[in-house]
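In: no sequence on this one, just coordinates:
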């Protein structure tokens, strides 16, 4: 039997078969979480014109420089200026104009007197405090100027970036699209949640688990559903889905059993199958399937739920992020203090479920459940994976360990 490859070797195999997708112009809201594929410069300045920072009165400062509470200055009100309703373009000398926040400063005015410093008069206003020159005026270009770089190529677009892009007039932006990930669960024993179970059947949790993980990664999941343990049925289903797929993920049928349909069907298609020195998740597969020249990457995962999920985190998530042009491709590891002793098999990298937290001593991680690949209840309780190296067989309470935190953004 061939020796298992390392986690790094299989990850390199997977990433060697995927390339970032070609950028496309997309509506702004569709690009949330995507990598911008262009340098965007501002077509307009922000603000685009001098405008008021307060509700009050636009004035020429020289006309109100002497105003005090004891000796207020009284000015006629020449008009009212609202945001988007700027009919008064020039302020006459010796007059004030009522102005709302965000409205353009009329020509000739150089300060705004807030309502609080006035009697809020409609025809004539009494001003009891003098503003400084330029006070409560937002100058044109105070935030940024036309031609400034506002979003650099490679930026992962968040709500603040999209708000900025919209503010400078961009309705669309060039970004790498969301991959469409086809998900197939194999197994004649599988049933849809809600259906009645037989004496030897189980519910298909894997396809929901993987579809949710794809969705959280920012891609578009297409859950095909259950495929029975028949190679012909599997291949027919697979090839029906390839036209719209950027990546295919399967679970089940990749081990050494008599009914491992995925391995049976795909070996003839040139897909690699073998062991990876990890626990759980040893049986893995990867290849390109479909018409020559448009081979769609397919990652075949083990059937046990914990194995499938951990394999997704280690191999599939980096593939999705590569397709999307996102870096880093893998979640970063952090260090934590182990709260209790644990063992690990020699020669395999163990991914033990854990719960990360902090206390007076810093970050700690508490192992959750056992090493079994079927313990999905413990997986649901965990928020991290404790990554135990291949040469470590015993870890003591208090040891520093590497941890992959599952739920945070990166």
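Out: Cool, the structure landed. Treat the numbers as computed from the prediction; the structure is a model and nothing was measured.
In: From now on I want contacts and neighbour counts done on CA atoms only, so please keep to that.
Out: Fine.
In: Does residue 297 lie in a helix or a strand, and which?
Out: Per DSSP states H and E: residue 297 is located in strand 296-301.
In: counting contacts, what elements does the helix or strand following that strand pack onto?
Out: Sequence order places helix 305-311 as the next helix or strand after strand 296-301, per DSSP H and E. For helix 305-311, the helices and strands in contact under the criterion 3 or more C-alpha pairs under 8 Å, 6 or more residues apart in numbering; DSSP states H and E are helix 206-216, strand 296-301, helix 376-381.
In: Put this next to the first one:
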């Protein structure tokens, strides 16, 4: 029988006193393997996200000032000079009283500063009628609206959850510096404990704790080391 027990807080103190405050080893790993790992460095955005002004609706890229005064009964008519698809680099420029058809997510062309939703327009040949005015920046996501260049987006010591891994991907990172995973030894004690899968004699029980603790260790991002079952008595 146990004759002397260490209080829980004392046992916890002993463990913490023997654990380094910061892991000594780091490693660079692919971001697709970085789930639940701990960052070993700050992450600074190398560029704006998005890196360009882009439309958030399907419609027409315009100079906002050209649409002022547009009404249902008295639309402003602009000359269509092209189309910009998502993923393309615009090669055209929007001059006074001109417009270009633009898809959601596409880059805003030079000269344009707003987008009119397609629902508030009509088109006949190369002429586009605008039935509702827009202001500068309307229906446009500006460069850096999500993340600004040189902004600290993740801090050393953060756990990499899916959302944060997505941020790394958005910034073009393929690898990330993380702390090496600590290894945690797990020992089950007691003469009554039997390894699961083996015959279970009367008076014995299967080892539950080592498997439960192993899963808990993995959940916390560490590597469990199952050291097996040992007797209660030190001399054994």
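Out: Looks like it came in fine. Only a predicted model underlies this, so the values are computations on that prediction, with no experimental measurement involved.
In: TM-score for this pair?
Out: The pair, once superposed, lands on a TM-score of 0.83 when counted by TM-score structural alignment, normalised by the length of structure 2; 233 aligned residues with a C-alpha RMSD of 2.8 Å.
In: Which part of structure 2 matches the strand holding residue 297 of structure 1?
Out: Per TM-score structural alignment, strand 296-301 of structure 1 has no counterpart in structure 2.
In: Give me the neighbour count for residue 215 of structure 2.
Out: 14 (other C-alpha atoms under 10 Å).
In: Now the counterpart of it in structure 1: closest residue in space that isn't a chain neighbour?
Out: Per TM-score structural alignment, the equivalent position to residue 215 of structure 2 in structure 1 is residue 212. Excluding the flanking residues, the one nearest residue 212 of structure 1 by C-alpha to C-alpha, 6 or more residues apart in numbering is residue 221, at 7.7 Å.
In: Distance check, that neighbour against residue 239 of structure 1.
Out: Going from residue 221 of structure 1 to residue 239 of structure 1 by C-alpha to C-alpha, to the nearest Å gives 17 Å.
In: Please enumerate the helices of structure 1.
Out: 7-15, 61-64, 159-167, 206-216, 231-241, 261-266, 305-311, 317-323, 376-381 (DSSP state H).
In: Tell me the buried residues in the first one?
Out: So the one you mean is helix 7-15 of structure 1. 7, 10-11, 13-15 (16 or more other C-alpha atoms under 10 Å).
In: Pull up the aligned stretch in structure 2 for that helix.
Out: Mapped onto structure 2 using TM-score structural alignment, helix 7-15 of structure 1 spans residues 8-16.
In: do the last one as well
Out: The counterpart of helix 376-381 of structure 1 in structure 2, counting by TM-score structural alignment, does not exist; no residue aligns.
In: Which of the helices and strands packed on helix 305-311 of structure 1 has the highest mean neighbour count?
Out: Comparing these by mean neighbour count (mean count of other C-alpha atoms under 10 Å), strand 296-301 ranks first with a mean of 26.
In: elements contacting it?
Out: In terms of contacts (3+ C-alpha pairs under 8 Å, 6+ apart), strand 296-301 of structure 1 is packed against strand 247-251, strand 283-289, helix 305-311.
In: what angle sits between the first one and helix 231-241?
Out: Right, strand 247-251 of structure 1. Between strand 247-251 of structure 1 and helix 231-241, the angle comes out at 150 degrees (axes from the mean of the first three to the mean of the last three C-alpha atoms, to 10 degrees).
In: who touches residue 182 of structure 1 in this structure?
Out: Applying C-alpha atoms under 8 Å, 6 or more residues apart in numbering, we find residue 182 of structure 1 in contact with 221-224, 241, 245-249.
In: let's see 6 Å
Out: For residue 182 of structure 1, the contacting residues are 222, 248, by C-alpha atoms under 6 Å, 6 or more residues apart in numbering.
In: now residue 71 of structure 2
Out: Residue 71 of structure 2 sits next to 131-132 when contact means C-alpha under 6 Å, 6+ apart.
In: before we move on, back to that, and the strand holding residue 297 of structure 1, how far out from the chain middle?
Out: Distance of strand 296-301 of structure 1 from the chain centroid (C-alpha atoms, centre = their mean, to the nearest Å) equals 23 Å.
In: who's in contact with that strand?
Out: By C-alpha under 6 Å, 6+ apart, the surrounding residues in contact with strand 296-301 of structure 1 are 247-251, 284-289, 308.
In: Most neighbours among those residues, which one?
Out: Neighbour max across these (other C-alpha under 10 Å) = residue 308, 28 neighbours.
In: is it possible to export the helices and strands packed on strand 296-301 of structure 1 to CSV including distance to residue 21 of structure 1?
Out: Putting those into CSV (distance: least, C-alpha to C-alpha, whole Å) gives the following:
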stretch, distance to residue 21 of structure 1
strand 247-251, 11
strand 283-289, 16
helix 305-311, 23
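In: what's the closest of the ones you listed to residue 99 of structure 1?
Out: Closest of these to residue 99 of structure 1 is strand 247-251, at 56.8 Å (criterion: C-alpha to C-alpha).
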